[in-house]
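Q: Show me how the following folds:
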Amino acid sequence: MNWRLASRLSVITLAIVVVIVVALIQHQRTNVPAQSGGATTSTTSTLQLQGTDLGGTPAPGFQLTDQYGKTVSLAQFHGKPLVVTFLYTHCPDVCPLTAEHLHTALLQMGSDASKVGILAVSTDPKGDTTQAALQFSTEHNMQNSWHFLTGTQQELSPIWSKYSINAQSFKQSINHTTALYLIDKQGRERVYMGDDFQPAQMAANLKQLLQEK
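A: Now for the predicted structure:
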């Protein structure tokens, strides 16, 4: 091969490489998400619920008495997203914080807050009277935003068991499992959230469940 042919081949090879590089650059540019104000917008239309996936199994039903002495059942919330949590009224730390976070989540939801339900099931049959439930609810601005459900040991124990809640009295406090179950409009358990949840996470989950049929 003489030097002229070698030179021509080198030029052709270089031209091919340039074409390939330009094509790659253009491809990358067309696949970069549009940005506005420095924030990347997602093209994903389906969001994921935040928390531990529960697989959509039917939520165990129950019926108890709320802070106003009214009988409330889980079944009556069919057609609404629902939060089921487990608290006691004289809890010194986690339960009040859970109540405050739920209140904040409802505020963040705006008008959609009235379209969801929240049930707080007592873990203290002896200490959680109807009066105590109303006082606790009022202190945390939840008196008209949830149902704080109380009952006897015989009424509450089967519910704790069905929702994998361990509740034991220890001196002046109750050691119990902290849990928030998100149930969809069809009465199916969708997500479990721990007591470290943030109001924005809860609000986002509930809004997504509202959008589902």
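Q: make it CA atoms for all contacts and neighbour counts henceforth
A: OK.
Q: quick one: the helices in this structure?
A: 3-30, 94-109, 130-139, 153-162, 199-211 (DSSP state H).
Q: Thr123: which of these is closest?
A: Between Thr123 and those, the shortest separation by C-alpha to C-alpha is 7.6 Å, and it involves helix 153-162.
Q: Name the surrounding residues that touch stretch 202-213.
A: 47, 49-50, 80-81, 102, 105-106, 108-109, 112, 115-116, 182, 184-185 (C-alpha atoms under 8 Å, 6 or more residues apart in numbering).
Q: quick revisit: distance to Gly56 and mean neighbour count added to the helices of the chain, as CSV?
A: Written out in CSV, the entries for these read as follows (distance: least, C-alpha to C-alpha, whole Å; neighbours: other C-alpha atoms under 10 Å):
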stretch, distance to Gly56, mean neighbour count
helix 3-30, 38, 11
helix 94-109, 22, 19
helix 130-139, 30, 18
helix 153-162, 15, 14
helix 199-211, 12, 19
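Q: between the ones you listed, which gets nearest to Gly55?
A: Distances from Gly55 to each of the helices of the chain were compared using C-alpha to C-alpha; the minimum, 14.3 Å, belongs to helix 199-211.
Q: Let me know the angle separating the closest one from helix 94-109.
A: Interaxial angle of helix 199-211 relative to helix 94-109 (axes from the mean of the first three to the mean of the last three C-alpha atoms, to 10 degrees): 60 degrees.
Q: returning to what we had before: I'd like the helices of the chain as JSON lines, with distance to Phe62 appended.
A: Putting those into JSON lines (distance: least, C-alpha to C-alpha, whole Å) gives the following:
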{"stretch": "helix 3-30", "distance to Phe62": "54"}
{"stretch": "helix 94-109", "distance to Phe62": "21"}
{"stretch": "helix 130-139", "distance to Phe62": "18"}
{"stretch": "helix 153-162", "distance to Phe62": "7"}
{"stretch": "helix 199-211", "distance to Phe62": "22"}
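Q: among these, which is nearest Thr57?
A: For those, the distance to Thr57 is smallest for helix 153-162, at 12.3 Å, taking C-alpha to C-alpha.
Q: Here is a second sequence; please produce its structure as well for comparison:
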Amino acid sequence: MATKRINVIIAAALFVLGALVLVYAATQLAPQAGQSSAGSSVGGPFSLQDQTGATVTDESLRGQPFVVFFGFTHCPDICPTKLFELSEALNALGDDAEKISVLFVSVDPERDTPDILARYISSFNPRIRALTGSPEAIDGMVKAYRGYYRKVPTEGGDYTMDHTAVVYLMDSEGDFVAPLNMERPAEEVAADIQRQL
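A: Okay, here's the model as predicted:
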């Protein structure tokens, strides 16, 4: 009986110790707002086309911080809301908005052609570029950003898309800084972006 009690105490102590190690690791490794997580496993090479047909790559963005958001034009709520919030943050940046790129990457290349993206994105800040490409190119970028998307059939033979709703802030070297918390006033979001300029 005493041995069983000792084993339970040891197991509980090991559990607590393991939890403390995980908490410590999370606090030490997570990037803080305004700091780059150099060597982060989020982000990587990509080559897509914007709404004008111009090629956009990770290399073409070097030297300038950028923001990435994955979505699609048939998205009923999350995408237009995030794009509106990003537009407000760009407005709050004033002239500094010229020093950053904001990328809306479609996870629905089947429907989101450059022409459709051009019409859709025209409702938001003109600094936002909408990107599309082959399914393989989109899939590669989403995986590089540790994102997720999936086609979900709906009634009548149509479909919608489940997708990651993270807004990624990247520094001028293409390294992940932190997810942008859009649940704040535009001025606070703009301040996070401005720290990368």
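Q: circling back to that earlier point, Thr40 of the first structure: which of the contacts of stretch 202-213 of the first structure is nearest?
A: Of all the contacts of stretch 202-213 of the first structure, the one sitting nearest Thr40 of the first structure is Leu47; the distance, using C-alpha to C-alpha, is 15.6 Å.
Q: neighbours around Asp108 of the second structure, how many?
A: The local packing of Asp108 of the second structure (other C-alpha atoms under 10 Å) involves 23 other residues.
Q: residues in contact with it?
A: For Asp108 of the second structure, the contacting residues are 71-72, 161, by C-alpha under 8 Å, 6+ apart.
Q: could you redo the last one with a cut-off of 7 Å?
A: Applying C-alpha atoms under 7 Å, 6 or more residues apart in numbering to Asp108 of the second structure gives the contacts Phe72.
Q: for Ser145 of the first structure, same thing?
A: Shown in contact with Ser145 of the first structure (C-alpha under 7 Å, 6+ apart): no residues.
Q: What residue in the second structure is paired with it?
A: Under the alignment (TM-score structural alignment), Ser145 of the first structure pairs with Arg127 in the second structure.
Q: Apart from its chain neighbours, what residue comes closest to Asp171 of the second structure?
A: With sequence-adjacent residues excluded and distances taken as C-alpha to C-alpha, 6 or more residues apart in numbering, Asp171 of the second structure is closest to Pro65, at 4.3 Å.
Q: distance of that neighbour from Leu83 of the second structure?
A: For Pro65 of the second structure, the distance to Leu83 of the second structure under the criterion C-alpha to C-alpha, to the nearest Å works out to 17 Å.
Q: Now do the strands in the second structure.
A: All strands of the second structure, identified by DSSP state E, fall at 47-50, 55-57, 66-71, 101-106, 128-132, 149-153, 159-163, 167-170, 176-179.
Q: Provide the aligned range in the first structure for the first one.
A: The one in question is strand 47-50 of the second structure. Correspondence between strand 47-50 of the second structure and the first structure is established over residues 63-66, with TM-score structural alignment as the criterion.
Q: Let me see the residues that make contact with that stretch.
A: With C-alpha under 7 Å, 6+ apart, stretch 63-66 of the first structure has contacts from 71-74, 130, 147-151.
Q: Show me how far it is from its chain's centre.
A: The offset between the C-alpha centroid of stretch 63-66 of the first structure and the centroid of the whole chain comes to 24 Å, using C-alpha atoms, centre = their mean, to the nearest Å.
Q: ok, now stretch 95-106 of the second structure?
A: Relative to the centre of its chain, stretch 95-106 of the second structure is centred 13 Å away, using C-alpha atoms, centre = their mean.
Q: Pick the most deeply packed of the strands of the second structure.
A: When these are scored by mean count of other C-alpha atoms under 10 Å, the highest mean neighbour count falls to strand 128-132 (a mean of 25).
Q: ok so, going back, of all the helices of the first structure, which one is nearest Thr178 of the first structure?
A: For these, proximity to Thr178 of the first structure was assessed by C-alpha to C-alpha; helix 94-109 is nearest, at 8.3 Å.
Q: Quick one: average offset of the closest one versus the second structure, please.
A: On superposition with the second structure, the average gap between helix 94-109 of the first structure and its aligned counterparts reaches 0.5 Å (mean C-alpha distance after the TM-score superposition for the first structure).
Q: Mind giving me the packing neighbours of that helix?
A: Under the contact definition 3 or more C-alpha pairs under 7 Å, 6 or more residues apart in numbering; DSSP states H and E, helix 94-109 of the first structure sits against helix 199-211.
Q: tilt between the helix it packs on and strand 117-122?
A: Taking the same axes, to 10 degrees, helix 199-211 of the first structure and strand 117-122 form an angle of 120 degrees between their directions.
Q: Neighbours of Met142 of the first structure, how many?
A: As a burial measure, Met142 of the first structure scores 20 neighbours (other C-alpha under 10 Å).
Q: what's the spacing between the spatially closest residue to it that is not a sequence neighbour and Gly117 of the first structure?
A: Taking C-alpha to C-alpha, 6+ apart, and ignoring the residues beside it in sequence, Met142 of the first structure has His103 as its nearest neighbour in space, at 6.5 Å. If you measure His103 of the first structure against Gly117 of the first structure using C-alpha to C-alpha, the figure is 12 Å.
Q: Lovely, talk soon.
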